[in-house]
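>>> attaching a predicted model along with its sequence, questions to come.
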Amino acid sequence: MSRWRTYRPHVAGLLGLGLPLIGSHLAQVAIGVTDALMLGWYDVEALAAATLAHSIWFVIFILGSGFAFAVMPMVAQAIGSGDDRQVRRVTRMGMWISILFGLAVMPALIWSRPLLELMGQTEIVATLAQTYLAITAVAMVPALLVMVLKSYLSSLERTQVVLWITLAGAGVNIALNYILIFGKLGLPEMGIAGAATASLTVHVLSFLAFAVYAAQVTREHTLFARFWRPDWEAFWQVFRLGWPIGITNLAETGLFAATAVMMGWLGPVPLAAHGVAIQLASLTFVVHLGLSQAATVRAGAALGRGDLDFLRLGARAVTGLSILFAIVTMVVYLSVPELLVGLFVDPADPRRPEILAIGVVLLSVAALFNTVDGLQVIALGLLRGLQDTRTPMILAAVSYWVFGFPAGYVFGFVLDFGAPGVWAGLVCGLAVAAFTLLWRFWAEFARRARRADPAQA
């Protein structure tokens, strides 16, 4: 009971900050899930192409999001030390870098078909995927700016507005998907192009909503006053902290994208089943992600105050919450897999039984990797709170690409286990990442504790 009293304030603080973030991430993922759900009822080739295209778009997006993630601990530390000017500087320059990154990657997305064909995709999947990417390329800049403003507002612990704007965006996406994919209300049937157009619209409207809120409610930081004026010192501060975060994100999401490519080698049906299972896994992963971001904010604030005891107890509390939710997720995935996978496939589709069979097995594997996936993102969140990003980048890259990707290829194709074997590679990579990143956090914590109290050395 006394132990619970010790951790209760940390659990309450993490949930108070994290639940709105979890809700906002669920709403964000709902955009991809809605695309998959409606396209699965529209056409299996469209679902396969959207799965591949969204994987590639998300890899690039998450790379660019490294700079937005860097804003979060920097703002949290500035708030902890009472430096409002630094809050404005790093947030602005985070937006600058995001705009430059988004413009730089746009051409590769617009003209992506040759690359997709070189990756071994069928002609119809490559053509449909390019259609999706050419439209959503324009969404890259507003999507990255939304991430910066989310990080800024989350560090101020204004997570409720993050939740409500994201929920509104998910609602708009559902309505637009239905209208544009199937051609309702007198509009032409657009299929995969309709899903992409809906996503673009939501990203633009979400950015406008966040920008108006920041300009009107957090006026003390004057984020947009003389926005065009560079602040090169803050620019490079964000860049130095953010690029390793982006590479770390790329290492993980790149592994998932590579998995989608390998599933494409197995054919449209395994790729479609992968798309369904990965969307379901994403819905549960965002709980760990929301807790991780709450941990980043609280760790950054503790760092700004020099409160290592708060940091230690908070780290233990967030790790326990992640493990508890992973156990709940495992029970759900193993109890009703056919029901969950079946939601995404038209009952009249002749390939439904095959998609269900593969999807159910993949969801069973997801039940295993959900735990280690949660732990690795919790560790990353804590390390970012300490502004430790370069060593975690190396650990993540080795985990995913030295262990995870080769294991997936060997299990899937050399040993001929097919789709479940490819996903087994994900488990290997994520497990190594979880172990090494948690070790890094506690080693770094011990080092800082010794520096603060030499008597412990």
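Yep, that arrived. Numbers count the residues shown, from 1 in each chain.
>>> C-alpha from now on. contacts and neighbour counts both.
Will do.
>>> next helix or strand past the helix or strand containing residue 329?
Taking DSSP states H and E as the definition, residue 329 sits inside helix 308-335. The helix or strand immediately downstream of helix 308-335 is helix 337-342, counting by DSSP H and E.
>>> heading C-terminal from that following helix, find the next helix or strand.
Criterion used, DSSP H and E; the element after helix 337-342 is helix 352-385.
>>> for that following helix, name the packing helices and strands.
Applying 3 or more C-alpha pairs under 8 Å, 6 or more residues apart in numbering; DSSP states H and E, we find helix 352-385 packed against helix 44-80, helix 268-305, helix 308-335, helix 337-342, helix 419-452.
>>> tell me the buried residues in the helix holding residue 329?
Across helix 308-335, burial judged by 16 or more other C-alpha atoms under 10 Å covers 308, 310-312, 314-315, 317-319, 321-323, 325-326, 329-330, 333-334.
>>> and for residue 96, the neighbour number?
Per other C-alpha atoms under 10 Å, the neighbour tally for residue 96 reads 19.
>>> what separation do you get for it and residue 314?
33 Å (C-alpha to C-alpha, to the nearest Å).
>>> residue 235 now?
Distance from residue 235 to residue 314, by C-alpha to C-alpha: 30 Å.
>>> figure out how far the helix or strand harbouring residue 6 is from the centre of its chain.
Taking DSSP H and E as the criterion, residue 6 maps to helix 2-42. Counting by C-alpha atoms, centre = their mean, to the nearest Å, helix 2-42 is centred 12 Å from the centre of its parent chain.
>>> report the inter-axis angle for it versus helix 308-335.
When axes from the mean of the first three to the mean of the last three C-alpha atoms, to 10 degrees is applied, the directions of helix 2-42 and helix 308-335 differ by 40 degrees.
>>> what angle separates helix 2-42 from helix 268-305?
Inter-element angle recorded for helix 2-42 and helix 268-305: 150 degrees (by the same axes, to 10 degrees).
>>> between the helices and strands packed on helix 352-385, which one is closest to residue 386.
With C-alpha to C-alpha as the criterion, residue 386 lies closest to helix 268-305 of the helices and strands packed on helix 352-385, at 6.1 Å.
>>> what about versus this one:
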Amino acid sequence: MNFSNYTKEFRYNLKLAYPVILGMVGHTMVGLIDDIMVGKIGTTELAAVSLGNSFLFIAMSLGIGFSTAITPLVAEADGEGNKDRVKAAFKHGLFLCTVLALGLFTSVLIAKPLMYHMKQPDAVVELAMPYLNIVAASLIPLIIFQAFKQFSDGLSQTKYAMWATLIANGINVLLNYLLIYGKLGFPKLGITGAAIGTLVSRIIMVLFIWWLLRSKEKFRMYVTNLNMLSIQKSVIKKIVNLGFPSSMQMLFEVAIFTAAIWLSGVLGQNAQAANQIALKLSSLTFMVGMGLSVAAMIRVGNQKGMKNFVELRRIAFSVFALTLFIEIIFAGIFIAGYKVFPDLFVNYNNEADLLNTYDVVKTAGVLILIAAFFQISDGVQVVVLGALRGLQDVMMPMLFTFIAYWVVGFPISYYLGLHTEYKSAGIWLGLLAGLTVSAILLFLRFNYLTKKLIAQKESN
């Protein structure tokens, strides 16, 4: 095997992926800064944000996962040179994402009283309630934004969503500073201020990307004159058939991390705060894998449209190799910094909360060490999943992710976390097991499918 056949694709893979990575890292950094700002208030407030976001993450995963159906359809139509199919995929995807966003927002509001029955600390629940009321509304602009993002990604134009995200994130950080701490005459709203910042920035994000795409001649024909009264059932069915399993795939993964938040809450607010620190750091590096996953989805979708399956397999493996290399570096960074990173999230000057602070830092350090080991599994599984979406293969990956996270991962997290001395570390060992099984099963699936497609073409 000549490794240069894969490494020569690294530059173009990164060219496609880096705008997505920067946009997602920027978005995650805002969440990270949110947590750092909130953590300076106290560990209870940090745990409340964690609990409130856990409800949001589930709804968000369904919306974002569903929207990914737009990218392979657009990429395939673009590979065929069929502009009408490109516009149809975007219009119907935007319609479905808008309907889904409204439904998910309503569902979060209906589900939020469940907090009172989840054995979470009372003080944490009382703070999380008003936070969730506001931040849930941000689901609507976020999922509508995803329709625009996935469309432009499908045309290999990943930079526009990046600019929209980075600008919105800058506004979010500014609003957080003003509203969390009450600076420059603004009211001091604590974590409610963080929720308002999130909502406003996401509204700006969707308005900006719409304006940006509309102002570009290449995109204007696709994003204007959208007759939403003329909806074709066949296109809706195709998007739903791809989008529903994709949303389930993302739900299964996000839900196990959400379950980790809830299990940590059963252990206490310190365990929950420590879990939030490790989760935020892991989410930051995961965005790199997500960006490379989009690159894999686009490139595989293009090659599928051209029916060049040998090239499709080579290109996909080049993205896998690049991901593996990057994730090994991240693992090393986590191992080197596991004692230092938690200090960013806590306030050692709050003497009344000092014992809790030391407990949070110690626990978070252990979780970061475990997270170092699942960097590789997490990165590989999400990139292979992106390649499978590019092939429009979604049903078997949905089954594999369910098995990995809920047949293997969650039982381990539950048992080790609540019934052994491992506690928080046990919860994260379950996450590691689930991610590893997912990576193995998805890779085997991609390897099987691409060999089958190549053999079928050669036999014809």
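Received the coordinates, thanks. If you're wondering where the values come from, they're calculated on a predicted model, not measured in any experiment.
>>> give me the TM-score for this pair.
Here the TM-score for the pair of chains, by TM-score structural alignment, normalised by the length of structure 1, is 0.96; 454 aligned residues with a C-alpha RMSD of 1.5 Å.
>>> contacts only, for residue 392 of structure 2.
72, 242 (C-alpha atoms under 8 Å, 6 or more residues apart in numbering).
>>> which residue lines up with it in structure 1?
Following TM-score structural alignment, the counterpart assigned to residue 392 of structure 2 within structure 1 is residue 387.
>>> how close does the closest residue to residue 280 of structure 2 other than its chain neighbours sit to residue 333 of structure 2?
In this structure, residue 280 of structure 2 finds its nearest non-sequential neighbour in residue 32, 6.1 Å apart by C-alpha to C-alpha, 6 or more residues apart in numbering. To residue 333 of structure 2, residue 32 of structure 2 is 17 Å away according to C-alpha to C-alpha.
>>> also residue 5 of structure 2?
From residue 5 of structure 2 over to residue 333 of structure 2 (counting by C-alpha to C-alpha), the distance is 29 Å.
>>> residue 406 of structure 2 too?
29 Å.
>>> residue 445 of structure 2 now?
Here the criterion is C-alpha to C-alpha. By it, residue 445 of structure 2 lies 31 Å from residue 333 of structure 2.
>>> same check on residue 108 of structure 2?
To residue 333 of structure 2, residue 108 of structure 2 is 36 Å away according to C-alpha to C-alpha.
>>> in the helix or strand where residue 106 of structure 1 lies, which residues are buried?
Element membership of residue 106 of structure 1 [criterion: DSSP H and E] is helix 84-110. For helix 84-110 of structure 1, burial by neighbour count (16+ other C-alpha under 10 Å) applies to 86-99, 101-102, 105-106, 109-110.
>>> remind me what the following helix or strand past it packs against, helices and strands.
Sequence order places helix 113-118 as the next helix or strand after helix 84-110 of structure 1, per DSSP H and E. Using 3+ C-alpha pairs under 8 Å, 6+ apart, the elements in contact with helix 113-118 of structure 1 are helix 123-136.
>>> quick check: angle from the helix it packs on to helix 84-110?
150 degrees.
>>> returning to that earlier point: for residue 203 of structure 1, find the nearest of the helices and strands packed on helix 352-385 of structure 1.
helix 44-80 (12.4 Å).
>>> mean per-residue distance, the closest one versus structure 2.
Aligned to structure 2 and superposed, helix 44-80 of structure 1 gives a mean residue distance of 1.0 Å (mean C-alpha distance after the TM-score superposition for structure 1).
>>> what about that helix, distance to the chain center?
Put simply, helix 44-80 of structure 1 sits 5 Å off its chain's centre (C-alpha atoms, centre = their mean).
>>> what helices or strands is that helix leaning on?
helix 2-42, helix 84-110, helix 123-136, helix 140-155, helix 232-266, helix 268-305, helix 352-385.
>>> can I get these in CSV including distance to residue 203 of structure 1?
Converted to CSV, these look like this (distance: least, C-alpha to C-alpha, whole Å):
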stretch, distance to residue 203 of structure 1
helix 2-42, 10
helix 84-110, 13
helix 123-136, 9
helix 140-155, 5
helix 232-266, 20
helix 268-305, 19
helix 352-385, 25
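>>> residue 215 of structure 1: which of these is closest?
Taking C-alpha to C-alpha, helix 140-155 is the member of the helices and strands packed on helix 44-80 of structure 1 nearest to residue 215 of structure 1, at 10.9 Å.
>>> comparing the closest one with structure 2, how large is the average distance?
Following the fit onto structure 2, the mean deviation recorded for helix 140-155 of structure 1 is 0.9 Å by mean C-alpha distance after the TM-score superposition for structure 1.
>>> show me how far that helix is from its chain's centre.
Worked out by C-alpha atoms, centre = their mean, helix 140-155 of structure 1 lies 13 Å from the chain centre.
>>> now swap in stretch 32-42 of structure 2 and tell me
On the basis of C-alpha atoms, centre = their mean, the separation between the geometric centre of stretch 32-42 of structure 2 and that of its chain is 21 Å.
>>> cool, stretch 406-417 of structure 2 as well?
Stretch 406-417 of structure 2 has its average C-alpha position 22 Å from the chain's average C-alpha position, going by C-alpha atoms, centre = their mean.
>>> could you do stretch 161-174 of structure 1 as well?
Averaging C-alpha positions (C-alpha atoms, centre = their mean) puts stretch 161-174 of structure 1 16 Å from its chain's average.
>>> before we move on, what about stretch 358-367 of structure 2?
Per C-alpha atoms, centre = their mean, the centroid offset for stretch 358-367 of structure 2 relative to its chain is 24 Å.
>>> same check on stretch 446-460 of structure 2?
Distance, stretch centre to chain centre, for stretch 446-460 of structure 2: 31 Å (C-alpha atoms, centre = their mean).
>>> list the buried ones in it?
For stretch 446-460 of structure 2, a neighbour-count test (16+ other C-alpha under 10 Å) marks 446, 449-450, 453-454 as buried.
>>> I'd like to know which of the helices and strands packed on helix 44-80 of structure 1 lies nearest to residue 163 of structure 1.
For the helices and strands packed on helix 44-80 of structure 1, proximity to residue 163 of structure 1 was assessed by C-alpha to C-alpha; helix 2-42 is nearest, at 4.3 Å.
>>> got the contact list for residue 134 of structure 2?
Residue 134 of structure 2 makes contact with 192, 195-196, 199, according to C-alpha under 8 Å, 6+ apart.
>>> and the furthest pair within the residues you listed?
Most distant of the contacts of residue 134 of structure 2, by C-alpha to C-alpha, are 192 and 199, 10.8 Å apart.
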